[in-house]
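In: Structure here, sequence nowhere to be found:
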């Protein structure tokens, strides 16, 4: 949020509306979200409700007050002026779009997932009309549906609001989705972390969704962002350097995925069964007690220690963009988070697709059915688990499929963000619009 510049890095910290100095071009303003220091901000539903209740009035006050700062600051005539545009994360910030509407400034919703999932939320009235879901968002059928030809098949039970929390939580989330649909109807842009060639059918049907991606934050030299657990383990890069080309299985399940004990151990044994080198990201928050423990002897048998040895490496967090760009990596066992998919596609690495919740099921459809650059991990009907034999077999199929690698090389992502590319042009147009 803009605020008047201060001299030579001076800062002014406060509660509601406190200013934080960040140089001559960016000003940060602290706006409390209403949660306490011990509250769990991974509880997305609770966080969303608190932000709307506590942050919206303060941000509205900030916007209305910003016009008063047209006057000179310290007599140098260099005021920041009125806030021109609100750019808000759609998932937790649609209340900010409402604030923009009330205050008469332009607005843009940032959608970090696939355009197809955004389209499913914009299509809620049609889904209710066609009796795919009821007025509370619950699935009325088990039949898959398409919003239009060439878009991914979707399962009603896998729609984002039906995958998080209990019945009460899902109903609350669906109400937030409805509020979001109303908010984006009035906003000027929906900025999407995707690119036109990846989702051409979706962008054709929903022209208000503007692709500006892929946004690969991991490429910022020395300034990795997007992870929450601890500093990235750069040692894994030197480990990759000594592995043969296209030999390593990279395994990462994002920030939220949690397996039960049996599935965690089956995954470990499946990686051992491949007989291939692997780099496995295991968040420290999920290895505790008897919930997530490695199979007996697993670490001693197959995991490289600080002294070397072993053909696998386990880290708490990895510089994923750099890992996927490494020539040693040949396969990505992924939870199908959209950022991970964009990074994998950008670097030409095929997938074993193992979604956990929400948009990840639609993303799997892109990987396996639309682009055909990966294979799904399928749970055994009897045990309900992805077995070690199945996982090892899928890895072998993916790594041995030359046609799959050729297809993923044809999904050209990086050209979109280069000068002259569609995403580059869209972003330039957006900036020019908000400055006019």
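Out: That came through fine. This is a predicted model, so every value here is computed, not measured.
In: When you work out contacts or count neighbours from here on, use the C-alpha atoms and nothing else.
Out: Will do.
In: how deep is the closest residue to residue 379 other than its chain neighbours tucked in, by neighbour count?
Out: Counting by CA to CA, 6 or more residues apart in numbering, residue 386 is the residue found nearest to residue 379 once chain neighbours are left out, at 4.2 Å. Residues lying near residue 386 (other CA atoms under 10 Å) number 19.
In: so which strand or helix has residue 386?
Out: Per DSSP states H and E: residue 386 is located in neither a helix nor a strand.
In: ok, it touching residue 262?
Out: No: assessed by CA atoms under 8 Å, residue 386 is found out of contact with residue 262, at 10.0 Å.
In: let's bring in a second model and compare:
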């Protein structure tokens, strides 16, 4: 007699895994063992959703203990008592995902608030004056957000890749992540290195040509609303799915691929930068997606209507 297997698939919108994990815990109480996929293969949860690799499933990068003992219980509480599930996204960006459940209400992209105070680190606003000195669509912007730590060998390769491009670059290396030494060949004469930036202002600056990003959701949304092409370098959790949307669904960027040693080489960086800057269709799609995203939050847009319904309910 065969042993039954269950595949638990989370809803593919940001903050999605709780109901499936509740179900998995019920199964374990009935004697079934909980595990994770061991076979690396591409799966597609729905014909209207991008493909993803089983090795990139969000919980694999968190660790089983953290995922099952901390994240899932907290999400169980939120899902049990939450009457509204609000998402910083837009229906027109993820129609395949939102069509799977009516409980999710997209109210994004949430981009209206401008603040002079950073939530994380002190912003180096001198980068804006530096950008003013460069031609339109000439600067490569590199930032991996507030959590990613780049390994020394990879840091080295990135520095060499930026130097090889012979293009101006703005590189964010946040405080506490600067223990990596620059390679001897790196002179940085073409670029500016800062600890933190006002990212929305940077992405909307006319000199920015493309955005090398970890594909965190906030950075993804900010890049979309700026109409800037992406070079995708995901590290963990939902960033791989975000990359799939950027490259395969929205077609506003390219992915940086690792070599057989797990390294994104300087040659790969240089090559993909040249490609993304040379594809006029990617630039055109980026501007098209910018308009779609912004239309959702303007008066009469789908996200604006959802937000209005929520505010009326809250009153």
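Out: Right, received. Where do you want to start? None of these values were measured; they are calculated from a predicted model.
In: Would you mind measuring from the residue nearest to residue 379 of structure 1 to residue 394 of structure 1?
Out: 11 Å (CA to CA, to the nearest Å).
In: what is in contact with those two at once?
Out: Shared contacts of residue 386 of structure 1 and residue 394 (CA atoms under 8 Å, 6 or more residues apart in numbering): residue 377.
In: contacting residues for the alignment partner in structure 2 of residue 190 of structure 1?
Out: Here residue 190 of structure 1 is matched to residue 85 in structure 2, going by TM-score structural alignment. Contacts here follow CA under 8 Å, 6+ apart; on that basis residue 85 of structure 2 touches 103-105.
In: most surrounded residue in those residues?
Out: The residue in those with the most neighbours, by other CA under 10 Å, is residue 105 (23 neighbours).
In: corresponding residue for that residue in structure 1?
Out: Using TM-score structural alignment, the partner of residue 105 of structure 2 in structure 1 is residue 210.
In: host element of its match?
Out: Assigned by DSSP H and E, residue 210 of structure 1 belongs to strand 209-211.
In: Which SSE is immediately downstream of that strand?
Out: helix 235-241.
In: what kind of secondary structure is the aligned partner of residue 162 of structure 2 in structure 1 in?
Out: Applying TM-score structural alignment, one finds that residue 162 of structure 2 aligns to residue 271 in structure 1. Following DSSP: H, G, I helix; E, B strand; the rest coil, we place residue 271 of structure 1 in the helix state.
In: Could I get the contacting residues of residue 329 of structure 1?
Out: Contacts for residue 329 of structure 1 (CA under 8 Å, 6+ apart) come out as 240, 245-250, 323, 349.
In: Could you identify the buried members of these?
Out: 240, 247-250, 323, 349 (16 or more other CA atoms under 10 Å).
In: now, among these, which is nearest to residue 92 of structure 1?
Out: Ranked by distance to residue 92 of structure 1 (CA to CA), those are led by residue 323 at 29.6 Å.
In: Per the alignment, that closest one pairs with which residue of structure 2?
Out: Counting by TM-score structural alignment, the partner of residue 323 of structure 1 is residue 202.
In: For that match, list the residues it contacts.
Out: Counted by CA under 8 Å, 6+ apart, residue 202 of structure 2 has contacts 128, 208.
In: check which helix or strand covers it.
Out: Residue 202 of structure 2 is part of helix 199-203, with elements assigned from DSSP H and E.
In: Buried residues, that helix. List them.
Out: Buried, per 16+ other CA under 10 Å, within helix 199-203 of structure 2: 199, 202-203.
In: that older thread, might one say that the match of residue 162 of structure 2 is in contact with residue 392?
Out: Yes: judged on CA under 8 Å, residue 271 of structure 1 makes contact with residue 392 at a distance of 6.6 Å.
In: The two: which has the busier surroundings?
Out: The neighbour comparison of residue 271 of structure 1 against residue 392 (other CA under 10 Å) goes to residue 271, with 24 against 19.
In: now the helices for the stretch 151-300 of structure 1?
Out: In order along the chain, the stretch 151-300 of structure 1 carries the following helices (DSSP state H, counting those that start in this stretch): 167-186, 200-205, 235-241, 261-274, 298-302.
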